[in-house]
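A.B. asks: sequence and predicted structure below; questions after.
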Amino acid sequence: GRVKRERLSDYLQTQGSGDIYTITDRAGWHKDTYIMPSGETITATDKNPAIIYNGDTSQAKAYQPNGELTDWQQNIARYAAGNSRLCLALGASFAAPLLSLLNEESGGFHLMGDSSDGKTTAAKVALSVWGKPSGSLLSWSGTKIGFSNTAAARNDGLLVLDEIGQASPHVIGDTVYSVMNGINKVQGAKQGGNRALTRWKVMMFSTGEKTPDSILKHHKGDWNAGQAARLPSIRAAAQYGIYDTLHGFEDGALLSEHIAQSAEKYHGTAGRLFIRQLLDDLEQAKQQATERMAAFMATIPELSGQARRVAKRFAIAAAALELAAPVTGLPIGVGMAGVKQCFDEWLEANGAGKHEDRRIIEQAEDFIAQYALGTRFMEWSDKSTNKDHAGYRKQEGEKLELWVIRRVFADEIAQSFDESKACRVLADNGLLKYNHKNKGYQHQRKGNGWFHVLATSIELDD
């Protein structure tokens, strides 16, 4: 009846506690409280945090702890000693809740290698810090919106995506940008205006037999400098699959089998203890992490731009693993050395230069190798052309020059990069001739318009 409804309304508005609660659909840090993807709250004390989690709990069961910390240490964590890829996996996992505390951007690592070399085992090691791997491991076969929603539920946490080869090529680049940018797209609300924006920070750990760059190249996509800096690729291969040392096992497969089985039994305790360790003194924890990051950066060459952004991501992984030493049981310095080995290999493979510059140089070198001596280039004295005409060959001393039509240069060498930037990069690296007379990068061939002149290393016989 109406009277009873009115009495119920009065009761709900006037009775009960006057405490104010925060209702959120975002996991992670909320002042001095950390919310797990399951909705579980972790605080420094037993005090009610006055926070209600109303977000995605579809994987809540996977985030239930099982086993004792010593079980996890003896059957999983201890094998990271002397194994750089496992150190990187653990470092990325423990670094996830530090991103917001240190005001660092979202990012991650992509572990690339052949099938059955242990990449997924490394991913399971990372996941075992927070929960059961079989329930929390995700594949790349999803959509950009789906991954963004998942990232919000893993805010200040770890997001592991396995087997990048299962992803649609157009999803890869979009996913890295949307997940790493940490904000969902603007959407209108039914009642007018826009829906509230969701923000997050995550540490991603990805695996696959190929790199994102190689997959997108095959499908004529573009993996640009921003994406490469957010998700740098590291080779999975060490001496025995992903392992540098087998800790008494006969081969890498047996060690992987033991770790994978153990991760299903013992999981979730390490992450919770690490959060409580941070909560004991958040300011001191931030200071210690900052100092350890600085110590890591002091061991590497001076870098700038994208290379430095990547280096800082390795640094926070190394700092987190050192900070988590009381939880992992690993000796001080072991984690730092393992992550440093991975960084050194990344730096050797990618160099300290800009990713964009390397791409431009690679595109020019590929173009030269493919077409320099083929039918697309006519001899200097030829007057006829063909439908695939790209320019002219000219002998300059003992070397071959390629006079490339400007439109061909823009479409096939510069590609997605600005033409003037491509010219500058190639000229700085000795691949493009500068026209000192006209103070530019264009050269004129009488009667045939303007060209860019590539200086090749091809030697012509007399």
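C.D. replies: That came in fine, so what should we check first? Because the structure is a prediction, the values reported are computed rather than measured.

A.B. asks: for the rest of this, base every contact and every neighbour count on C-alpha atoms.
C.D. replies: Fine.

A.B. asks: mind listing what the residue nearest the centre of the chain touches?
C.D. replies: In the chain, the C-alpha nearest the mean C-alpha coordinate belongs to Leu231, at 2.1 Å (Cα atoms, centre = their mean). Applying Cα atoms under 8 Å, 6 or more residues apart in numbering to Leu231 gives the contacts Gly107, Gly108, Phe109, His110, Val176, Met204.

A.B. asks: buried sites along whichever strand or helix holds Arg424?
C.D. replies: Per DSSP states H and E: Arg424 is located in helix 419-428. Across helix 419-428, burial judged by 16 or more other Cα atoms under 10 Å covers Glu419, Ala422, Cys423, Arg424, Val425, Leu426, Ala427.

A.B. asks: now that helix: how far from the chain's centre is it?
C.D. replies: Centroid separation for helix 419-428 versus its chain: 28 Å, with Cα atoms, centre = their mean, to the nearest Å.

A.B. asks: which other residues reach it?
C.D. replies: Asp357, Ile360, Ile361, Phe409, Ala410, Ile413, Ala414, Leu432, Lys433, Tyr434, Tyr441.

A.B. asks: now do 7 Å
C.D. replies: Residues outside helix 419-428 that contact it (Cα atoms under 7 Å, 6 or more residues apart in numbering): Asp357, Ile360, Ile361, Ala410, Ala414, Leu432, Lys433, Tyr434, Tyr441.

A.B. asks: same thing with stretch 452-460?
C.D. replies: Around stretch 452-460, the neighbours that count as contacts under Cα under 7 Å, 6+ apart are 398-406, 431-433, 441-443.

A.B. asks: roughly how far apart are Ala352 and Leu278?
C.D. replies: According to Cα to Cα, to the nearest Å, Ala352 stands 34 Å off from Leu278.

A.B. asks: who's more crowded, the two?
C.D. replies: Leu278 (20 against 17; other Cα atoms under 10 Å).

A.B. asks: how about the nearest residue to the more buried one, chain neighbours excluded?
C.D. replies: Spatial nearest neighbour of Leu278, excluding adjacent residues (Cα to Cα, 6 or more residues apart in numbering): Ala285 at 5.7 Å.

A.B. asks: please compare the first structure with the one that follows:
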Amino acid sequence: MISIKSDGLYTISKDGQEIKISGPITVKAIVSSPDKRDDFGFLIEWKNYFGISMREVLSMGEIDDYSARKFKKKLLSSGFQLSTRRNTWDLLLSYLIESPCAEHAYSARQSGWIGRQFVTPDWSIGKAQTPAVYIGDSAAANLIKSGTLSDWQQHVGRYCRGNPMMILAVCCALAAPLIEWTGIESFGIQIVGDSKSGKSTAMRVAASMYSDQSYWETWSSTANGIESIARARNHMLLCLDEFKQCPAQEMDRLIYHLCNGVSKLRSERDGSLGKRHRWRTIFLSTGELTLEELFLTINQKVSAGQAVRFIEIPTFGAFDVFDNIHEFSSAKEFAEHLGAGTNKYYGTLAKAWVETLARLDCPEDKVITEYRSIRQEWPWSNDIGSQANNVLDKLALLAAAGEIGTNHGLLPWHLGDAKDALKRVATIWLDDRNSNENVESKRIATKLLKLINKWRHCIVPKDQNVDGAIGTFEIDQKLIWCIPQKIFRSAVIESSSREFRQAINYMWKKGWLITNEGDRRTFKIGNERFVKFFPAQICQDCGDSVDLSHFYNQPNHLINNKYPIIPTSQSENQEC
């Protein structure tokens, strides 16, 4: 029989002597999944040698696994007092299993929202009839705090004003708990700049909203434990450093894996399929290389899907990451101040932010209304390329998070600061991208411009037969080229046959193509098919200055010349 005292648990020996078997420990609740069909366990609370209270869930499934040896090891590692007498652990384990308990709690295998509760490995916030308890992997660092929210606002937060890239980083941290309510997929922001440009300072400020610098992860470590880390940072900011240290092949996989938000299918020991875990997060990364530059090492291009999930923002401030260094004499001094501030004050804002959200009525409606309103205010219409629009929606969400945080007094900024800063970021992103078009469309346009430049001295007048000619031209208000389908198809296909169909469909949508075959998009003359298009219009619409003047000024210059003389300056285009 076990008796409970303030300093621990006791049992009675055969000779009637009272023997202490452990320090204080008790069952606080029965735990299960929200549907009450899985993840059963006991929420155990104990005190260590120094009287510090700790909690952990003892899974019922673990009890049959070598008598919960894993849980026993956790207890001992935490400083829990446990007698070494024979059968003591079995006796304590039986006591915990058989202790009556009327309280119930939901299990959470990842951080984030469960109803109106926000659960992390270290704390939970929100009111609910049934509390939730984190039982997932403790792969990520603990959430710890130092100082007060007011300290952080005074010594760190206020210095973000006037610095769009700092506001960008802070808004990433704020937006992570909101992403679940918007339907927006997980995504990352990569700040790209030279060494010592302030990138790490921006990440340090964002991380300080959740914890100290141990909150950071590295791309290289994430490659090995991506799923556990992502679950521990579900609905929270994930900070990833050392971008260039991750192999390009791994980065190709990691971006999709993180943003798709679902774990791999795995088999259990008995051959059955294991559970799949899901997460949604925003990750902040810094690097001296762009993804395109990293992929050059493996001769690979950045896919359209990666470009909208991994949003790269080049530093653009007067002092790289910084625009306004406030009262400091140099950017270096400013960065050092922020470094000292984040070393001293951290871990308070994220918790206060979640508390604020948990108190709001229908916070998801407020978030969606705010970010859509900001998106509508921005000067870019919704009918721009779908990929550009996707990224602008994400940046608008970040702006909305900043505006809501400011409105509730958590950020020492003025209303409008976040919205204006993210508008500048969006402008820079679009300028750096050099187009509102989708990535695939940009590639097609670039390819067409190269072909026009390459072919411009190999096109002969209509109805002329010249050896070595690629196609013919005519002028009917506009300059028109007519290229045999086989030649055009061969030129535009680099790796996949569908590239031809993508190219002519895009040309048709842009009004660059003449067709007499409907959905085929080709032009049939007799038994042959051609691609008939407006090269000068393509150059004009794409802002390129390919010289096509000879088609207008000397319309017959190739008629009797089998081997046209090509100027030395154009020798790179000689091979038609």
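C.D. replies: Thanks, I have the structure now. Being a predicted model, the structure only gives us computed values, none of them experimental.

A.B. asks: thinking again about what came up before, now the residue nearest to Leu278 of structure 1: which helix or strand?
C.D. replies: Secondary structure assigned from DSSP H and E places Ala285 of structure 1 in helix 282-297.

A.B. asks: immediately after the longest helix belonging to structure 2, which helix or strand?
C.D. replies: For structure 2, the longest helix by residue count, based on DSSP state H, is helix 386-407. For helix 386-407 of structure 2, the following helix or strand on the C-terminal side (DSSP H and E) is helix 417-433.

A.B. asks: how about the strands of the stretch 151-300 of structure 1, start to end?
C.D. replies: 157-162, 202-208, 233-235 (DSSP state E, counting those that start in this stretch).

A.B. asks: likewise the stretch 451-576 of structure 2?
C.D. replies: According to DSSP E, counting those that start in this stretch, the strands that the stretch 451-576 of structure 2 contains are 459-461, 471-476, 478-484, 513-514, 523-525, 528-533.

A.B. asks: please, which helix or strand holds Ile30 of structure 2?
C.D. replies: Counting by DSSP H and E, Ile30 of structure 2 is found in strand 25-32.

A.B. asks: what sits up against that strand?
C.D. replies: Under Cα under 7 Å, 6+ apart, the answer for strand 25-32 of structure 2 is 8, 38-47, 96, 101-107.

A.B. asks: counterpart of that strand in structure 1, which residues?
C.D. replies: Alignment of strand 25-32 of structure 2 against structure 1: no match, by TM-score structural alignment.

A.B. asks: before we move on, the earlier item: how many neighbours does the residue nearest to Leu278 of structure 1 have?
C.D. replies: 19.

A.B. asks: cool, Arg116 of structure 2 as well?
C.D. replies: By other Cα under 10 Å, neighbour count at Arg116 of structure 2 equals 18.

A.B. asks: out of the contacts of stretch 452-460 of structure 1, which end up buried?
C.D. replies: Using 16+ other Cα under 10 Å, the buried ones in the contacts of stretch 452-460 of structure 1 are 400-406, 431-433, 441-443.

A.B. asks: go through these and name the one nearest Lys124 of structure 1.
C.D. replies: The closest of these to Lys124 of structure 1 turns out to be Leu431 (Cα to Cα; 45.2 Å).

A.B. asks: skipping adjacent residues, who's closest to that closest one in space?
C.D. replies: Ala455 (5.0 Å).

A.B. asks: any idea how far the one you found lies from Trp403 of structure 1?
C.D. replies: Ala455 of structure 1 is 9 Å from Trp403 of structure 1, by Cα to Cα.

A.B. asks: quick one on the thing from earlier: make a markdown table from the buried residues of helix 419-428 of structure 1 and add distance to Thr120 of structure 1 to it.
C.D. replies: Listed next are those as a markdown table, based on distance: Cα to Cα, whole Å:
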| residue | distance to Thr120 of structure 1 |
| --- | --- |
| Glu419 | 41 |
| Ala422 | 38 |
| Cys423 | 42 |
| Arg424 | 42 |
| Val425 | 38 |
| Leu426 | 39 |
| Ala427 | 43 |
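
A.B. asks: looking at those, which one is closest to Tyr371 of structure 1?
C.D. replies: Leu426 (17.6 Å).

A.B. asks: corresponding residue for the closest one in structure 2?
C.D. replies: With TM-score structural alignment as the criterion, Leu426 of structure 1 pairs with Met507.

A.B. asks: what's the distance between its match and Phe533 of structure 2?
C.D. replies: 8 Å.

A.B. asks: highest average neighbour count across the strands of the stretch 451-576 of structure 2?
C.D. replies: Comparing the strands of the stretch 451-576 of structure 2 by mean neighbour count (mean count of other Cα atoms under 10 Å), strand 459-461 ranks first with a mean of 24.

A.B. asks: Val113 of structure 2 matches what in structure 1?
C.D. replies: One thing to correct before we go on: residue 113 of structure 2 is Trp, not Val. Aligned partner of Trp113 of structure 2 by TM-score structural alignment: Trp29.

A.B. asks: measure its match to Gly113 of structure 1 for me?
C.D. replies: In terms of Cα to Cα, Trp29 of structure 1 sits 34 Å off from Gly113 of structure 1.

A.B. asks: ok, Gly391 of structure 1 next?
C.D. replies: 40 Å.

A.B. asks: same drill for these two, tell me which one is more crowded.
C.D. replies: Between Gly391 of structure 1 and Gly113, Gly391 has the larger neighbour count (other Cα under 10 Å), namely 25 against 21.

A.B. asks: if you drop the residues flanking it in sequence, what lies closest to the more buried one?
C.D. replies: That would be Val404: by Cα to Cα, 6+ apart, it lies 4.6 Å from Gly391 of structure 1.

A.B. asks: who are the contact partners of Gln249 of structure 2?
C.D. replies: With Cα under 7 Å, 6+ apart, Gln249 of structure 2 has no contacts at all.

A.B. asks: what does it correspond to in structure 1?
C.D. replies: Correspondence of Gln249 of structure 2 to structure 1, assessed by TM-score structural alignment: His170.

A.B. asks: what's the answer for Thr427 of structure 2, then?
C.D. replies: Per TM-score structural alignment, Thr427 of structure 2 is aligned with Asp344.

A.B. asks: Ile234 of structure 1 -> structure 2?
C.D. replies: Using TM-score structural alignment, Ile234 of structure 1 sits opposite Ile313 in structure 2.

A.B. asks: much appreciated, bye for now.
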